[in-house]
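Novice: After the sequence you'll find the predicted model.
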Amino acid sequence: MSANVLIYRRFSTDEQEQGDTLTRQSRMCEQFAQGKGWSVTGTLTDRGKSAFKGEHLLPDAELGQFAAKVERGEIPRGTVLLAERLDRLSRRPVQEAMAWIHGITSKGVQIALADTGQVFTANPTIETFLGTAIRAAQNHEESAKKSQRMISAKTRLWNLAERKQGAWTNLAGRVPLWLERNAECNGWIENDERIKIVNDIFQWSADGIGAVTIAKRLNEIPVEPWGVWRKKPGWGRTAIRQLINNPAVEGDFVPEAGMFLGKVLHGFYPRIVDADLVAKARAAEKSRKHTKGQRAKSGYSNLFAGLTFCGKCGNTAYLSSSTNRKGVKYTYIRCQISGEGRCEERGYFAYEAFEQTALDICLDLAMDDRFFQVTGELREAQIKRAELEKVIADKRARRKRIMSNFDEDDQDALDMARDLKTEIDGLTEELQQTIGDIERASGKVGAVEHLRRVNDIREAAMSDDPLVSQQARSKLRQAFSAIINSVRIERTNDGEKVFVIAFLGGVLGVRIDTQGQVIDSVSHALGKPLWQHLPADQQALAEPLIRRIKEHLIFPRKSGRG
């Protein structure tokens, strides 16, 4: 009689995947099924799942999912689960292994082993039961010894890597794609071309360019993506984001699984991106999650993307474009849901004149040294600051782990925590000195030079070169998000279309019409401007922006809004 047979294959480690273990398991099971006259209808495969740890029985494993279906009665009685050997199915203690086999066979599903020819049913003979139990016990004991050997070997390898002795680079299973091990496995060979591309990606990200645009730029150059594992040709945004957040660019080895999960080995890889650029790129990438926006069909991008809302319904307002009867394109802001008839505000708010006025008011105040390339003394100080901040964060995390795990009688752990505290205090003092150096070096850039740099960025934002314009506008968008809370499209009581910019946590604002005229300040409460309710030190920070708004209110117009 032909049986419905499912072959089960499994391996535990990445190294096994490189060999022919799956092919061998399939071949042996297929030959056994053919000899029995059975028809193989499917294959279950668990890659990198340890039977000793029971990982292959978890809900995310194929055998675990199969067992759940058996329990629910979804697998027909008479089905055969065929494996190469018993240890493919279990290396757990004998009680667990035998209970699992009984749980499967009691539902009418048979278990067959190709190496011994055994077929287990719900009611095995005493000889079969005892023989299986003995083999299960032997498998578990063998796995326990193997696991202990592996732990000892990996611990030795970690210690070698800390000292960079012997074949220490073998600690990493998969190596970053800009590196390869040397022949002796005691050092790294760097791929300069790929390292340059990595640095370009970080610089673009720090400049405010998003992962989608970076991927598009690499594909247009074109730059061949790395890794044969890719299912689709070309770079993608996920790969870009993973690269930006990869600790290996800073030289850190951070295991994602296994016995060293949660540990960090600093300096395991060569650092390929300086600390300051890493910090800027990651901060910019994080901030873009909150400032997503649309680009108009004309190629014009909203400098306030992610900050622009409809004053009527509160939904996002987006940038779009249209062409008038004379063939002239113009850009406008519109409520996102107005086209669906779900918002009463259905108007189109002309954008370009408003943008120019907003740039006049606060561009040079929004853009500080974070947004410009720096060199010399200031550059060195910024790199040093980023490196110190990272070291301090790492040591604090290490001290926290020690303090949360050590026993009160463990004097060695207590001494280690105290030593770390002393180191952290010293590094924190050095960090404060470095911040002072940065402030002094930044002060060397005078007001005239700062305005020149800002005007260069503004001019680049209007460039006919799409790459130049895109990069400059990304920087401007990032700068505005630091001082602007929101931009709302509204109408006055007279029906006039206006943009309302809220600055500094909402305590300061300005209303600008679609012709770019500043109408008035909208930050009054209790008889005086809201910013005057702030403490004196915060008023001092707001003062330059307040002065600039007053300069634009040369002849305030009476608004229809009360």
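Specialist: Arrived safely.
Novice: Please count neighbours and contacts with C-alpha atoms only from this point.
Specialist: Noted.
Novice: Tell me the secondary structure of the closest residue in space to residue 336 that isn't next to it in sequence, please.
Specialist: Ranked by CA to CA, 6 or more residues apart in numbering and with sequence neighbours excluded, the top spatial neighbour of residue 336 is residue 317, at 5.1 Å. The local conformation at residue 317, judged by DSSP: H, G, I helix; E, B strand; the rest coil, is strand.
Novice: so where do the helices sit in the stretch 201-350 of the chain?
Specialist: Assigned by DSSP state H, counting those that start in this stretch, the stretch 201-350 of the chain shows helices spanning 211-220, 237-244, 275-288.
Novice: helices and strands around the second one, which ones?
Specialist: Taking 3 or more CA pairs under 8 Å, 6 or more residues apart in numbering; DSSP states H and E as the contact definition, the neighbouring helices and strands of helix 237-244 are helix 192-206, helix 211-220, helix 275-288.
Novice: Check it against this one:
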Amino acid sequence: MVISDPISGQQQRAPVGDCRRYAAAKGWNVVDELIDDGVSAFSGANIETGKLRSFVENVRAGMWPGGVVLLTERLDRLSRQGWDELYSWIKQVTTAGASVATVDSGKLYEPGKRVDLSDIMEMIIKGELARDESFKKASRLSASWAAKRERIGSGKEAVMTKRAPGWLRVEGEPRRFVVIEERAAVVRRIFEDTVNGIGKATIARDLNREGVKPFGRASGWHSSYIQKILKSLAVLGEFQPGKKPRDTRREAVGEAISDYYPAIIDANLHAAATVAMAGRSRRVAGRGRSLVNLFAGLARCQACGSKMTFRGKGLKLRASGKWVQEDYLICDSYQRGRGCEVGHHFNCATWQEGILDAVLIEALQDRHFASRDEVRPLEVELAEGVRRLEAAVIKRDAVLELLVETQRPEVRTMWDKLVAVVQAGEGAVDDLRKRLVAARGAVSPEEHMRRIRAMRDKLEDEDETIRFSTRSTIMAAVHELVMTMEFSADPLGVTIETTAEETVFVSLEEHGGSSGPVVTRVAAPD
């Protein structure tokens, strides 16, 4: 016999206990208990995706050849979608070969036996009452939350729910948010570290090493939670009302509410962190501060599509007495024995020189040489302006839909105002972009070439800070320009495709007893 009940938590104990006692009185052996925590019987998710669905599949597969009884406290534990859905499901179960029993009425619905009219009437009454009760509860709850959102939006209520971000708590009556200062300091540190170029994983590791307690019930800090904090607008005080019908994803409702939470991060710091994160995407990440592989995330094996992995063997003394850097790129699938047979070792120094010859002039722009002290404030201001513009566009589009639907004059007035806000925002963003171009500084082609040569000379600078800064800049620039980079053993070379729709092939040729890179370009079609 199998016990089924969808209720979770403290409410679960009594129904399950009643089922166990009923089974014992009947002499039935309990072989399993099906408990779907928080899965809705009103929406039918428990039958469509929950453990009840698995139960039916197991019955059909012949798991219990001697027969099995599904015991539940009441029929509405199985479905609250109405009597027709309930009856149809019970017929489906009994046709598959299982019986259904209820504790409250003592009914047993068996395979191959016709359901009496009185049982059908009872099913109709109980099924419809359960459905109506659930519908009314859902409607009242939805209306209650809608009213709360309206009061919050109009400023009549300060706190919608006791749930709050990890750096806040709810106190007093009427309820209000209070900043937990030590946690807010941690959040500010996370943003400041991000602006300073420290990655999420490193931030989480540092917090764990220092014994900083995580928010909530987690055992430690994780990069995913650092990411969640950095993406949150709650740190700026914004709250986005939403709704989450049972068994569905949360949906935004209405406009975001400013100053709902106490702001713990100013807009400039938030925007600066956003800019910093964009520059620290996965594509341009490197191990440690050396960034030995400038093409990490781009380089692929042309034969199998696997990434080219870095193998560092350091300096080696050759028979000629010359010291050579023995660092290579090799197909990851070949190295791990995963099926690729192309095991050619591409010397990093040699191929790096050829690839940079091919793409660096196009990749490095004026902005890559600009003073960060001048450019950073403008980048922050631009990022914040773009964020405000995107929010205004969303509001404008939502009001436009409402205007098309209602044609009400007050909605038209609102739409006109939002159109003006968007136009002003677009103008401000365009102006900021022009100012940013000017701040980055444009130079002559000859001077630009001198800047590039000087930067390449610093790739192997003895000063770690200079070397890291140079390699970071070049790595970011290359990743912005290059879409694909495929290493081939036959013919030996590297094929590069750029965002400018240009294809470049880098190969090696002999020159006076030694080989050097040669670049062949294929222009984009007209």
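Specialist: Thanks, I have it. The structure displayed is predicted, hence computed values, not measured ones.
Novice: on that earlier part again, which position in structure 2 pairs with the residue nearest to residue 336 of structure 1?
Specialist: Aligned by TM-score structural alignment, residue 317 of structure 1 pairs with residue 308 of structure 2.
Novice: which residues sit in contact with that match?
Specialist: Going by CA atoms under 8 Å, 6 or more residues apart in numbering, residue 308 of structure 2 touches 296, 299, 300, 301, 329, 330, 331, 332, 487.
Novice: do that again at 7 Å, thanks
Specialist: Residues counted as contacts of residue 308 of structure 2 (CA atoms under 7 Å, 6 or more residues apart in numbering) are 299, 300, 301, 329, 330, 331, 332.
Novice: can you check residue 60 of structure 2 too?
Specialist: residue 96.
Novice: distance between the ends of stretch 99-118 of structure 2?
Specialist: 18 Å (CA to CA, to the nearest Å).
Novice: So what touches it?
Specialist: 19, 22, 68-75, 94-95, 97-98.
Novice: Would you mind putting these into a markdown table with secondary structure alongside?
Specialist: Shown next, in a markdown table, are the contacts of stretch 99-118 of structure 2 (three-state DSSP):
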| residue | secondary structure |
| --- | --- |
| 19 | helix |
| 22 | helix |
| 68 | coil |
| 69 | strand |
| 70 | strand |
| 71 | strand |
| 72 | strand |
| 73 | coil |
| 74 | coil |
| 75 | helix |
| 94 | helix |
| 95 | helix |
| 97 | coil |
| 98 | coil |
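Novice: Between which two of those residues is the distance greatest?
Specialist: Spatially, the most separated pair among the contacts of stretch 99-118 of structure 2 is 22 and 95, at 24.2 Å (CA to CA).
Novice: circling back: which one (most neighbours) among the contacts of stretch 99-118 of structure 2?
Specialist: residue 71 (28 neighbours; other CA atoms under 10 Å).
Novice: mind listing the strands for the stretch 401-526 of structure 2?
Specialist: 482-489, 492-498, 503-511, 514-522 (DSSP state E, counting those that start in this stretch).
Novice: so what's residue 226 of structure 1 up against?
Specialist: Counting by CA under 7 Å, 6+ apart, residue 226 of structure 1 has contacts residue 177.
Novice: what's the counterpart of it in structure 2?
Specialist: Using TM-score structural alignment, residue 226 of structure 1 sits opposite residue 215 in structure 2.
Novice: Also residue 42 of structure 1?
Specialist: By TM-score structural alignment, residue 42 of structure 1 lines up with residue 32.
Novice: Its match: neighbour count?
Specialist: 11.
Novice: List the contacts of it.
Specialist: 2, 3.
Novice: so can I have TSV of the helices of the stretch 201-350 of structure 1 showing distance to residue 445 of structure 1?
Specialist: Supplementary listing: the helices of the stretch 201-350 of structure 1 in TSV, determined by distance: least, CA to CA, whole Å:
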stretch	distance to residue 445 of structure 1
helix 211-220	31
helix 237-244	30
helix 275-288	19
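Novice: most neighbours per residue, which of the ones you listed?
Specialist: A comparison of those by mean neighbour count, using mean count of other CA atoms under 10 Å, puts helix 275-288 on top with a mean of 19.
Novice: Give me the contacts around that helix.
Specialist: 202, 203, 205, 206, 208, 244, 245, 382, 383, 386, 387.
Novice: likewise stretch 331-350 of structure 2?
Specialist: 301, 304, 306, 307, 308, 309, 326, 327, 328, 329, 330, 489.
Novice: of all those, which comes closest to residue 241 of structure 2?
Specialist: residue 307 (42.6 Å).
Novice: Relative to residue 295 of structure 2, how far out is that closest one?
Specialist: For residue 307 of structure 2 relative to residue 295 of structure 2 (CA to CA), the value is 10 Å.
Novice: Show me which of the two is the more surrounded one.
Specialist: Using other CA under 10 Å, the more surrounded residue of residue 307 of structure 2 and residue 295 is residue 295, with 26 against 21.
Novice: Return the residue of structure 1 aligned against that one.
Specialist: With TM-score structural alignment as the criterion, residue 295 of structure 2 pairs with residue 304.
Novice: which residues does its match contact?
Specialist: Residue 304 of structure 1 neighbours (CA under 7 Å, 6+ apart): residue 477.
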